[in-house]
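Take this sequence and fold it.
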Amino acid sequence: MNAPTDISMKTDEVLRVELEVFRQQHRDLDEAIKALEATSTADQLMVKRLKKQKLRLKDIIRLIEDRLTPDIIA
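Sure, this is the predicted structure:
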């Protein structure tokens, strides 16, 4: 998984592209987890690892979204 090392150095356009890639990876992991859990012989260690990767991606997605969303002072 390619995590942005320093999102402050990237342009908004690059971040938007990366955001879509990370969102797709997050969806793919979700589908893989569901497929594994649907089998009676699901490897619980693999499921845990995939869930951990999914959480890391979620954190990265949030960081990028926060960077792309302008701060509006009400």
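
Every contact and neighbour count from this point should use C-alpha atoms.
OK.

Next, count neighbours for residue 53.
Per other C-alpha atoms under 10 Å, the neighbour tally for residue 53 reads 16.

element containing it?
helix 44-68 (DSSP states H and E).

same thing with residue 73?
Here residue 73 sits in a region with no helix or strand, counting by DSSP H and E.

count of residues packed around it?
Neighbour tally, residue 73, other C-alpha under 10 Å: 4.

and what of residue 63?
14.

any idea how far the helix holding residue 53 is from the chain center?
On the basis of C-alpha atoms, centre = their mean, to the nearest Å, helix 44-68 sits 4 Å off its chain's mean C-alpha point.

got the contact list for that helix?
Applying C-alpha atoms under 8 Å, 6 or more residues apart in numbering, the contact partners of helix 44-68 are 3-4, 7, 12, 15-16, 19, 22-23, 25-26, 29-30, 33, 36-37.

let's see this one next to it:
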Amino acid sequence: MNKSAKMEEIEVLRVELEVLKSEHRDLDEAIHALDERGGADMLRLRRLKKQKLLLKDKISRIEDRILPDIIA
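Got it, this is the predicted structure:
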């Protein structure tokens, strides 16, 4: 892969990363709002939390692709 293609891939990953982070924040706010409301649907809360964890995993994988760990 040439340098130009690699830079383009990194830019695409950065955009995807920002979208995922935004979705993660939105889920966090939704979970918080349901928690505050009290008497929230526990199944719905569990599903939202699971989605949030899946997004966090995707975010971590993309961050690793952008800046891989370097063992010194």
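
now the helix holding residue 53 of structure 1: which residue numbers in structure 2?
Mapping helix 44-68 of structure 1 onto structure 2 (TM-score structural alignment) gives residues 42-66.

And that stretch, what's buried?
By 16 or more other C-alpha atoms under 10 Å, the buried positions in stretch 42-66 of structure 2 come out as 45, 48, 49, 52, 55, 56, 58, 59, 62, 66.

Name the nearest of those relative to residue 4 of structure 2.
residue 66 (14.7 Å; C-alpha to C-alpha).

Show me what the helix or strand harbouring residue 5 of structure 2 is packed up against.
Using DSSP H and E, the element containing residue 5 of structure 2 is helix 3-37. For helix 3-37 of structure 2, the elements it packs on are helix 42-66, judged by 3 or more C-alpha pairs under 8 Å, 6 or more residues apart in numbering; DSSP states H and E.

Let's check: the centremost residue of structure 1 is which one?
Residue closest to the average C-alpha location in structure 1 (C-alpha atoms, centre = their mean): residue 57, at 2.4 Å.

measure that residue to residue 40 of structure 1 for me?
Using C-alpha to C-alpha, to the nearest Å, residue 57 of structure 1 is found at 27 Å from residue 40 of structure 1.

same deal with residue 47 of structure 1?
13 Å.

Over to residue 18 of structure 1?
The gap separating residue 18 of structure 1 from residue 40 of structure 1 is 35 Å, by C-alpha to C-alpha.

circling back: check the fit of the match of helix 44-68 of structure 1 onto structure 1 and give the mean distance.
Compared with structure 1 after fitting, stretch 42-66 of structure 2 has a mean deviation of 0.3 Å; criterion: mean C-alpha distance after the TM-score superposition for structure 1.
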